[in-house]
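[1] Structural data only, the sequence is not supplied:
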């Protein structure tokens, strides 16, 4: 269609993936009908599949299905991996002024996102390109001059991590500081395994500095001097942003 209409474009894309889900789900329902004759579980899943087919046919996303927390839905979705059952995040590419003040297009997109329990993040591609060549301090000053606290790309990464149940911890050496991605509620030994399996097998303890303490003290050495480093054992649940050193014995 002619003309700029982001909401129309979103609805077209969502319509296409709804149709794809309906096709996959219908095929699964056809197989369930045969199994349901002798399998009570298959019969229960079939009932839900038929309800979900009607829900999708009305233009709804599977992620908003009222029975999405049931065992039958989880089993079904695990088998067919519904596209509309996944987390969704909308990104609106706006001009510089649009970063502070919402246009009519953005307002409509926000309403659509809210209806589907989704996030909408505004970003300006031109600004993101300019930020690439700046260091952290320069970037913060530049964004502040635009009335923005955080870049769109940074927001997308953080929101994406959150929706996927992910987080990061850091290891800091003399030459390198590195971030490691883990799932939320991961124990220290499992977090160590991301670096190397031997770290988990021979785990003794972890030396941990909270990110907020690391920043407030101005680095690892000063955080240690201030008594902010603590020793944690195998049951410790790693927190987002933790600075960690693992002690292990192979």
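    In hand now; what should we look at? Everything numeric here is computed off the predicted structure, so don't read it as measured data.
[2] alpha carbons only for contacts and neighbour counts from here, please
    Will do.
[3] Please enumerate the helices of this structure.
    In the chain, the helices defined using DSSP state H lie at 6-35, 40-57, 71-80, 104-115, 125-131, 136-145, 152-163, 188-193, 197-201, 211-217, 220-225.
[4] Nearest to residue 234 among these would be which one?
    Of all those, the one in closest proximity to residue 234, counting by C-alpha to C-alpha, is helix 188-193 (5.9 Å).
[5] and the closest one, what other elements does it pack with?
    Contact analysis of helix 188-193 by 3 or more C-alpha pairs under 8 Å, 6 or more residues apart in numbering; DSSP states H and E lists helix 197-201 as its packing neighbours.
[6] Okay, buried residues for the helix it packs on please.
    Neighbour-count burial for helix 197-201, counted by 16 or more other C-alpha atoms under 10 Å, picks out 199-200.
[7] just how off-centre is that helix within its chain?
    27 Å (C-alpha atoms, centre = their mean, to the nearest Å).
[8] Contacts for that helix next, please.
    Outside helix 197-201, the residues within contact range by C-alpha atoms under 8 Å, 6 or more residues apart in numbering are 189-193, 246-250.
[9] again, only using 7 Å
    Here helix 197-201 makes contact (C-alpha atoms under 7 Å, 6 or more residues apart in numbering) with 189-190, 192-193, 248, 250.
[10] next, the one to line up against it:
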């Protein structure tokens, strides 16, 4: 299960620079709008120090971390929902991702053109959010126009579902027309199930990523504070990153050079590590491990998953033929030093189908198909 995040924002806010830095993948970055047309895709390992600690004890031949997929989607502009700036193509790309990383320019630089002529991050956010809301409105209105026909369907189940959907869709249409995102409306799980087939962009979770200059890393400027307030009011996450600095770190060849550069710059971790972890948490994803002499591997699962579902992440046969799981937590391994001592301490146990997997569990599944 790979996490898939679309990087969006206005032109010239630093999306492609950040994408190139965090993925070390080539992405054209230039000082004019619509530099990115086709979406660039990069696969990034999720940094997890626990996996290395497990490996230090187990001594595997290789390590396989879990990954995040970042998609650099071209800059949206006002009117994108009506096709401005190849907007329909870009909006279609956004519909395919699991979550959105919305890059917002939070620095002053007269040498970098702003598409609106001035730096105003909240205005930039509202411009993008309005276009996404209007794109969703078109989808909702199309569904609403089909309801009268569905309500008359002789299949009672189809007719009943249409009647249930009507008030939800009408509420959505009203709010989207005002530029408000569907995720802010407090829809119930039942409501979400009714509209799940619409694949609304504004239902996706968002992380607002403030692109700051080097001074902005250590002290929040007024732009960052404005974005933080906007995100908090909306119930979304926000963080900051210095695209320029991340690019310089990414350009270095060795881990030693990167560590020296970061120490000189006064930072302990890269924006990449912080961003991937934040995105991971945003979608309610967790990690369990499989560990043996051949490999230590991290696996992504959704919080709250029971053992058979988590087993299915490895292969559907594991879920279908699940018998039980042999489990201990990685912290117990760190405490006792070996798997044998974990077992002696009574920390290794057998769990059945109702066990809810915890972040950091080390698991060996037993199955039969």
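    That came in fine, so what should we check first? A quick note: this is a predicted structure, and the numbers were derived from the prediction, not measured.
[11] returning to what we had before: tell me which of the helices of the first structure is the most buried.
    Of the helices of the first structure, the one with the most neighbours on average (mean count of other C-alpha atoms under 10 Å) is helix 188-193, at a mean of 22.
[12] Now that one on the second structure. Mean distance?
    Compared with the second structure after fitting, helix 188-193 of the first structure deviates on average by 2.7 Å (mean C-alpha distance after the TM-score superposition for the first structure).
[13] Kindly name the residues of the second structure that line up with that helix.
    Aligned using TM-score structural alignment, helix 188-193 of the first structure spans residues 307-312 in the second structure.
[14] thinking again about what came up before, between all of the contacts of helix 197-201 of the first structure, which two are at the greatest distance?
    190 and 250 (15.6 Å).
[15] Please tell me which residues of the first structure stretch 43-51 of the second structure aligns onto.
    Using TM-score structural alignment, stretch 43-51 of the second structure finds no match anywhere in the first structure.
[16] how long is that stretch from one end to the other?
    Stretch 43-51 of the second structure has an end-to-end distance of 19 Å (C-alpha to C-alpha, to the nearest Å).
[17] before we move on, what about stretch 62-69 of the first structure?
    Terminal-residue distance, stretch 62-69 of the first structure (C-alpha to C-alpha): 11 Å.
[18] Okay, buried residues for that stretch please.
    Neighbour-count burial for stretch 62-69 of the first structure [16+ other C-alpha under 10 Å]: 62-63, 68.
[19] Turn those residues into JSON lines, columns for distance to residue 43 of the first structure.
    Listed next are the buried residues of stretch 62-69 of the first structure as JSON lines, based on distance: C-alpha to C-alpha, whole Å:
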{"residue": "62", "distance to residue 43 of the first structure": "20"}
{"residue": "63", "distance to residue 43 of the first structure": "22"}
{"residue": "68", "distance to residue 43 of the first structure": "17"}
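[20] And residue 140 of the second structure, what's its match in the first structure?
    Checking TM-score structural alignment: residue 140 of the second structure goes with residue 25.
[21] ok now stretch 129-139 of the first structure, how far from the chain's centre?
    Using C-alpha atoms, centre = their mean, the distance between the centre of stretch 129-139 of the first structure and that of its chain works out at 24 Å.
[22] Ok, stretch 344-360 of the second structure next?
    With C-alpha atoms, centre = their mean, you get 28 Å for stretch 344-360 of the second structure.
[23] Only the buried residues of it, if you could.
    348, 351, 356-360.
[24] That stretch: end-to-end distance?
    20 Å.
[25] Stretch 215-222 of the first structure too?
    Span of stretch 215-222 of the first structure from end to end, C-alpha to C-alpha: 10 Å.
[26] what comes into contact with that stretch?
    Contacts for stretch 215-222 of the first structure (C-alpha under 7 Å, 6+ apart): 214, 223.
[27] make it 10 Å
    For stretch 215-222 of the first structure, the surrounding residues in contact (C-alpha atoms under 10 Å, 6 or more residues apart in numbering) are 172, 209-214, 223-226, 228-229, 243.
[28] For the residues you listed, work out which two are farthest apart.
    Top of the distance list for these (C-alpha to C-alpha): 172 and 226, 17.8 Å.
[29] so what corresponds to residue 158 of the first structure in the second structure?
    That one, residue 158 of the first structure, aligns with residue 277 by TM-score structural alignment.
[30] That match is in contact with residue 207, isn't it?
    No: counting by C-alpha atoms under 10 Å, residue 277 of the second structure sits too far from residue 207 to count as a contact (11.6 Å).
[31] how close does residue 70 of the second structure sit to residue 338 of the second structure?
    For residue 70 of the second structure, the distance to residue 338 of the second structure - C-alpha to C-alpha - is 36 Å.
[32] likewise residue 100 of the second structure?
    Counting by C-alpha to C-alpha - residue 100 of the second structure and residue 338 of the second structure are separated by 41 Å.
[33] ok, the two, which is more surrounded?
    Shown here are residue 100 of the second structure and residue 338; by other C-alpha atoms under 10 Å, residue 100 has more neighbours (24 against 15).
[34] Please tell me which residues of the first structure the helix or strand containing that one aligns onto.
    Secondary-structure assignment from DSSP states H and E places residue 100 of the second structure in strand 99-105. Under TM-score structural alignment, strand 99-105 of the second structure corresponds to no residues of the first structure.
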